[in-house]
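J.: Need the 3D shape of this:
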Amino acid sequence: MDTNTAANHAYSQSFGAYNINAIREYLKNPTEYMSNLFNTEYNKYSEALIESVLREIDEYYINTKDNILNGIPEWNKLFENYDQLSLSKFFHYLSGHSNSQEYNSLREAVPKYDLFEILKDSNNLLGSFIIENPVDFCNLLCKSLIESLTNMQTTWINTERFIKKERIQAHLETKNTLMSYWDRLGCSARCPLCSSKCELPDDGHTQHQVSKHLLPAFTGVCDVKTRFPTLIICTEDEAHNTSTWGCNEDSIYLPLTKFLSKYHPSWLPFPRSEPSDEHVAKMRAIWWKLKDELCEKYDMTDNTNPLWGPRYENLIPE
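T.: Predicted coordinates for the structure are as follows:
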């Protein structure tokens, strides 16, 4: 996930989802919110990945034992006409790698229960031995394999599974290095008007970028004299044409471009575009929900258009 995608994802999980608690966290500190969001989702992904790997091993023991038990009747039918058999040929029969006529007459396709991977090393070492009574030997071998697999499975469940889980977790934590982690969070600069976080990598760039600008009032921007909250999105024409901006009460308030040129040149050129109706509605609905607590927090005087309530408040899910 690149930083642009990460920033947009953080927006979608907070403002985009009308998640009021997440919005509060975003407004408090977008970078910290992104960090917490990333950690939460990465932990979920890691846990799902680890459980998937461990479940494959769990299923291996179960399926291997089932395959052996299900294969015994078929193998016994293969061996019932033999008084003796070389171990090498015996293993070929069990593994489905024999080309004998008897074998092919019993099996028209590749066998379902194939022990080749389990037995190939034993075949290399012991293939020249002669087996007396192959049926009994097959039953004894299968019993021994089942017992061994059961013991291995018990050890896996009681001890090895936990150890393997810890090792995979450690590997994933190491892989998720601090450098790659901060690369995902990107630049920590925030729009000087609405405090939306820059979505570019932390690569020393000289011009910041934000796709989703907010209402400046969300972070306490208001008229210095009336204390009325600034309820326009900072890319709107009104922000460029009629509003003036300053750093504090003692500042000389300037038109937007001059203000940025003097105090925040890395945010120039600043975008100028009318936001979509959907984005405006979203910002107004969220403001209506949070306006009382934000006005109290930043000592603003609420002069919100009362028509915003019936028009937008239903957009916020209960």
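J.: drop to CA atoms for contacts and neighbour counts, all remaining ones
T.: OK.
J.: Show the contacting residues for Arg284.
T.: For Arg284, the contacting residues are 308, 312, by Cα atoms under 8 Å, 6 or more residues apart in numbering.
J.: which element is it on?
T.: helix 277-298 (DSSP states H and E).
J.: who touches Ile131 in this structure?
T.: With Cα under 8 Å, 6+ apart, Ile131 has these contacts: 84-87, 137.
J.: Max pairwise distance over those residues: which two?
T.: The distance between the two most remote of those (Cα to Cα) is 11.6 Å, for Ser86 and Phe137.
J.: thinking again about what came up before, quick one: name whatever helix or strand follows the helix holding Arg284.
T.: Next in sequence after helix 277-298, counting helices and strands by DSSP H and E, comes helix 308-312.
J.: can you list contacts of that next one?
T.: By Cα under 8 Å, 6+ apart, helix 308-312 touches 281-282, 284-285, 288.
J.: Leaving out chain neighbours, which residue sits closest to Cys138?
T.: Asn76 (7.2 Å; Cα to Cα, 6 or more residues apart in numbering).
J.: Packing partners of whichever strand or helix holds that neighbour?
T.: Asn76 belongs to helix 30-79 when elements are defined using DSSP H and E. Secondary-structure packing of helix 30-79 (3 or more Cα pairs under 8 Å, 6 or more residues apart in numbering; DSSP states H and E): helix 3-13, helix 20-28, helix 87-95, helix 101-106, helix 134-155, helix 161-175, helix 178-185.
J.: Here is a second sequence; please produce its structure as well for comparison:
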Amino acid sequence: MPARLAILADPMIAVLVVATALAVLLPATGDARSAAQIVSNAAIFVLFLVNGMRIARGEIARGLVNLRYFVPLLAWIFGVMAMIGLGFMQLAELALPPLVALGFLYFGCLPSTVQSATSYTSLAGGNVALSVVGAALVNIAGVFITAPLFALLGGGEAVEIGYETIARIGVILVLPFVIGQAVQGWTRDWIVERKARIAWLDRGVIGIAVYVAFSGAVEQGLAGMFGAVQWAVLIGLVSAFLAIAIAGAWLAGGALGLARADRIAFLFAGSQKSVAIGAPMAAILFAPEMAGFVIAPLLLYHLLQLVVAAPLASRLARTPL
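T.: Below is the predicted model:
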């Protein structure tokens, strides 16, 4: 399939479209929303349990050894990208609803993708092994870093990270991952053999989280808050954010003196953002009537990063020098 059509083959796009459409047409409200939130939390628990089972402890150890790549990648994703998100939030506040503007800071603090960043690194001729390990480590770090970093940079406008929020993150995200790591000696082979089916678990959980979040936003009048001008501003800002992320990650990799294959891995890990972490975490951090507004920029960014990544990877593969 031509690179420019690769996005059409990504099932995640269909899942996001269906979840959003269902939320618009049949939103979960009242008691139904409470029940849907319980289902979403349970599904997120299972997802992170499986993540703990499938990320090998040896991969984590190998990644930690490559400090020349991993430390700058962490600094870029949770430092530079977070600050860019803060700047775009302040810019977006001039034209967009406050919670939607806050979404720029939120996805700026998120870790990078695993599956798509690795796939495009492979397509571009980059270091796939480094991409897999680096993305896995960044996502593990994101479980611990994203929420407090977001609260720190967002101040009073962001979610308050109190004991209750910490407890929810611990029980729904950290605990199942630790359990998965502890039992992976007995379960990892079974999980790896069913990789394709497990991928649908990822998509299903994300779809549920997006549905619950957007149901709350629809109930609060999301559709009526956006006119043509607001949509143009949102799309323009998300596009500019992505352009800065891609150019910055590529230049940062060059400044670090990384080999071309490693630089390509840094590019995709450093510029892409994970809806697989972002949607479930938003369901934990925010009330449903808030979460849909906050993740709106993330979902648009996810779509645009896939649109851009395929032709970019193809171009890098054709220009090996």
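J.: quick one: TM-score?
T.: With the length set by TM-score structural alignment, normalised by the length of structure 1, the two chains reach a TM-score of 0.18; 88 aligned residues with a Cα RMSD of 5.8 Å.
J.: before we move on, back to that, I'd like the contacts of helix 308-312 of structure 1 laid out as TSV, including distance to Ile163 of structure 1.
T.: Shown next, in TSV, are the contacts of helix 308-312 of structure 1 (distance: Cα to Cα, whole Å):
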residue	distance to Ile163 of structure 1
Ala281	52
Lys282	48
Arg284	52
Ala285	50
Trp288	52
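J.: Scan those residues and report the most crowded one.
T.: Arg284 (25 neighbours; other Cα atoms under 10 Å).
J.: Could you check how far that one is from Asp292 of structure 1?
T.: Using Cα to Cα, to the nearest Å, one gets 13 Å for the distance from Arg284 of structure 1 to Asp292 of structure 1.
J.: and what of Asp183 of structure 1?
T.: Distance from Asp183 of structure 1 to Asp292 of structure 1, by Cα to Cα: 36 Å.
J.: between these two, which one's more packed in?
T.: Asp183 (18 against 13).
J.: Quick check: which element contains Gln305 of structure 2?
T.: Gln305 of structure 2 belongs to helix 288-318, assigned by DSSP H and E.
J.: Hmm, I typed the wrong one, I wanted Ala151 of structure 2.
T.: helix 128-154.
J.: in that helix, what's buried?
T.: By neighbour count on 16 or more other Cα atoms under 10 Å, the buried set for helix 128-154 of structure 2 is 128-140, 142-143, 145-151, 153-154.
J.: my guess is Leu242 of structure 2 contacts Gly270, does it?
T.: No: Leu242 of structure 2 is beyond contact range of Gly270, at 10.6 Å (criterion: Cα atoms under 8 Å).
J.: For these two, indicate the residue with more neighbours.
T.: With neighbours defined as other Cα under 10 Å, Leu242 of structure 2 and Gly270 compare such that Gly270 has more, 31 against 20.
J.: wait, the more buried one sits on Pro72?
T.: No: with contacts defined as Cα under 8 Å, Gly270 of structure 2 does not count as touching Pro72, sitting 9.8 Å away.
J.: follow-up on the earlier one: list the buried ones in the next helix or strand along the chain from the helix holding Ala151 of structure 2?
T.: Moving toward the C-terminus from helix 128-154 of structure 2, the next helix or strand (DSSP H and E) is helix 163-169. By neighbour count on 16+ other Cα under 10 Å, the buried set for helix 163-169 of structure 2 is 165-166, 168-169.
J.: need the contact list for the nearest residue to Leu49 of structure 2 once chain neighbours are set aside.
T.: Among residues not flanking Leu49 of structure 2 along the chain, Pro176 sits closest, at 4.3 Å (Cα to Cα, 6+ apart). Contacts here follow Cα under 8 Å, 6+ apart; on that basis Pro176 of structure 2 touches 45-46, 48-49, 52.
J.: can you put those in TSV and add secondary structure and distance to Val210 of structure 2?
T.: Shown next, in TSV, are those (DSSP: H, G, I helix; E, B strand; the rest coil; distance: Cα to Cα, whole Å):
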residue	secondary structure	distance to Val210 of structure 2
Phe45	helix	16
Val46	helix	17
Phe48	helix	17
Leu49	helix	20
Gly52	helix	22
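J.: Output those residues in CSV; the columns should cover distance to Gly108 of structure 2.
T.: Converted to CSV, the contacts of Pro176 of structure 2 look like this (distance: Cα to Cα, whole Å):
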residue, distance to Gly108 of structure 2
Phe45, 24
Val46, 26
Phe48, 22
Leu49, 25
Gly52, 24
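J.: now those: which count as buried?
T.: Buried members of the contacts of Pro176 of structure 2, scored by 16+ other Cα under 10 Å, are 45-46, 48-49, 52.
J.: what two of those residues are the furthest from one another?
T.: Applying Cα to Cα across the buried ones among the contacts of Pro176 of structure 2, the maximum distance is between Phe45 and Gly52, 10.7 Å.
J.: Tell me which residues of the helix or strand where Glu238 of structure 1 lies come out buried.
T.: Element membership for Glu238 of structure 1, per DSSP H and E: helix 237-241. For helix 237-241 of structure 1, the neighbour count (16+ other Cα under 10 Å) marks 239-240 as buried.
J.: From the contact counts, what lies against that helix?
T.: With contacts defined as 3+ Cα pairs under 8 Å, 6+ apart, helix 237-241 of structure 1 has these neighbours: helix 256-263.
J.: The helix it packs on - contacts with which helices or strands?
T.: Using 3+ Cα pairs under 8 Å, 6+ apart: helix 256-263 of structure 1 touches helix 237-241, strand 244-245.
J.: Looking at the ones you listed, spot the one closest to Tyr298 of structure 1.
T.: Per Cα to Cα, nearest to Tyr298 of structure 1 of those: strand 244-245, 17.0 Å.
J.: Identify the contacts common to Arg284 and Asp292 of structure 1.
T.: In contact with both Arg284 of structure 1 and Asp292: no residue, using Cα under 8 Å, 6+ apart.
J.: Just say helix, strand or coil for Trp186 of structure 2.
T.: helix (DSSP: H, G, I helix; E, B strand; the rest coil).
J.: Could you count how many residues lie near Phe104 of structure 2?
T.: Neighbour tally, Phe104 of structure 2, other Cα under 10 Å: 30.
J.: Please look at it and Leu300 and confirm they touch.
T.: No: using Cα under 8 Å, Phe104 of structure 2 is not in contact with Leu300, being 10.8 Å away.
J.: Next, please give the residue ranges for the helices of the stretch 201-321 of structure 2.
T.: With DSSP state H, counting those that start in this stretch, the ranges of helices along the stretch 201-321 of structure 2 come out as 228-255, 260-271, 275-285, 288-318.
J.: To Ala213 of structure 2, which of those lies closest?
T.: Between the helices of the stretch 201-321 of structure 2, helix 288-318 lies closest to Ala213 of structure 2; by Cα to Cα that is 4.2 Å.
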